[in-house]
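*Asks:* Predicted structure and sequence below. I'll ask about it afterward.
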Amino acid sequence: MLGELDKKEIVDLLQSQFIGRLGCHLNGKTYIVPINYLYQNNAIYAHSGEGKKIEIMRENPLVCFQVDDIKSMFKWKSAILWGTFEELKGKERQQVMQSLILRIMPNTNEIGRDASHGISPDLHSDLVVYRINIEEGTGRYESHE
């Protein structure tokens, strides 16, 4: 059976995952990349080093975010959200970075691996921490139980 996810099911999906895909667009080109994220308060929180997606979002803050949970070809859930990029600074940036570390690190398979997630939010002061303020979304699923 194919169907649509309601708002609660979309929120549940967002809260159950920590990897999604961020889409941004500028000058006729679309750029889509996987990101680690945290969902809370109707927003997607993430971080990144300086680069193409940050440059694009600073120029055009209107973005798209997609997340899914695929168990098999015939058992999956997927949501697409649209929102606005907002760069975080100061205390809010530090709090979000700490929350991201707490959310993402338990899901890594390599103990002690630093990656860009670090142990302390202060170690990566060069990272851009941002929020995607969700404005609308839709979700679909397929299940044959």
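*Replies:* On my side now, so go ahead.

*Asks:* CA atoms for contacts and neighbours, from now on please.
*Replies:* OK.

*Asks:* how much space between the residue positioned nearest the centre of the chain and residue 28?
*Replies:* Centroid-nearest residue in the chain: residue 37, 3.7 Å away (criterion: CA atoms, centre = their mean). Distance check for residue 37 against residue 28: by CA to CA, to the nearest Å, it reads 26 Å.

*Asks:* Surely residue 124 is in contact with residue 116?
*Replies:* Yes: counting by CA atoms under 8 Å, residue 116 is a contact partner of residue 124 at 7.5 Å.

*Asks:* and residue 100, what helix or strand is that in?
*Replies:* Secondary structure from DSSP states H and E places residue 100 in helix 90-104.

*Asks:* this is the comparison structure:
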Amino acid sequence: MSDQNPVHVLHPEESWGFLRTHEFGRLAFHLVGEVHLTPINYALDGERIVFMTAEGSKLFGVTANPDVAFEVDEIVGERATSVICRGRARTLEGQAAYVVERLPVRPWIDTPKSVVVAIEVDEISGRRFDLTRPWLRDLPAG
């Protein structure tokens, strides 16, 4: 491989570090034989992802089939970063749910979300891409 490879594999610690600096991602889950994708705000508790939700399709989906994927992406200038996690979601109840009291995970919109869900991550992978996007250089000025 050339030293000019535009794709850089992130070490797992780099991937976790990237997730720690963000608070918004996408959760993929199964629901009645279909895969659904929804945005969530989250926080990390060690090496697990914690979010809050309400009764509804997301909660039903992760309860019925806990296998999930989670992704966070970012584009800054000429670099893009993407981190994907795969794992198992479970609701936290009782004392375990109080983890949200010490984490910066709060609903972004004023809707009640009282169920705490944690994703126990089995696999994490990250990539950083050096972008060229030649079409941007071809845009007319002004």
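*Replies:* Good, I have the coordinates. Quick caveat: nothing in here was measured; it's all calculated off a predicted structure.

*Asks:* Mind checking the TM-score on these two?
*Replies:* The TM-score (TM-score structural alignment, normalised by the length of structure 2) is 0.79; 125 aligned residues with a CA RMSD of 1.9 Å.

*Asks:* counterpart of the residue nearest to the centre of structure 1 in structure 2?
*Replies:* Matched by TM-score structural alignment, residue 37 of structure 1 corresponds to residue 42 in structure 2.

*Asks:* Chain neighbours aside, what residue packs nearest to that match?
*Replies:* Ranked by CA to CA, 6 or more residues apart in numbering and with sequence neighbours excluded, the top spatial neighbour of residue 42 of structure 2 is residue 51, at 4.7 Å.

*Asks:* tally of neighbours for the aligned residue in structure 1 for residue 81 of structure 2?
*Replies:* Under the alignment by TM-score structural alignment, residue 81 of structure 2 pairs with residue 77 in structure 1. Residue 77 of structure 1: 22 surrounding residues under other CA atoms under 10 Å.

*Asks:* Which positions in the helix or strand residue 77 of structure 1 falls within come out as buried?
*Replies:* Assessed by DSSP H and E, residue 77 of structure 1 sits inside strand 75-87. Neighbour counts over strand 75-87 of structure 1 (16 or more other CA atoms under 10 Å) mark 76, 77, 78, 79, 80, 81, 82, 83, 84, 85, 86, 87 as buried.

*Asks:* Same check on stretch 113-120 of structure 2?
*Replies:* For stretch 113-120 of structure 2, burial by neighbour count (16+ other CA under 10 Å) applies to 116, 117, 118, 119, 120.

*Asks:* Map the first one across to structure 1 for me.
*Replies:* Residue 116 of structure 2 maps onto residue 129 in structure 1, with residues paired by TM-score structural alignment.

*Asks:* Give me the three-state assignment for its match.
*Replies:* Secondary structure, DSSP: H, G, I helix; E, B strand; the rest coil: residue 129 of structure 1 is strand.

*Asks:* Can you name the residues that contact it?
*Replies:* Going by CA atoms under 8 Å, 6 or more residues apart in numbering, residue 129 of structure 1 touches 45, 46, 47, 48, 87, 88, 89, 93, 96, 97.
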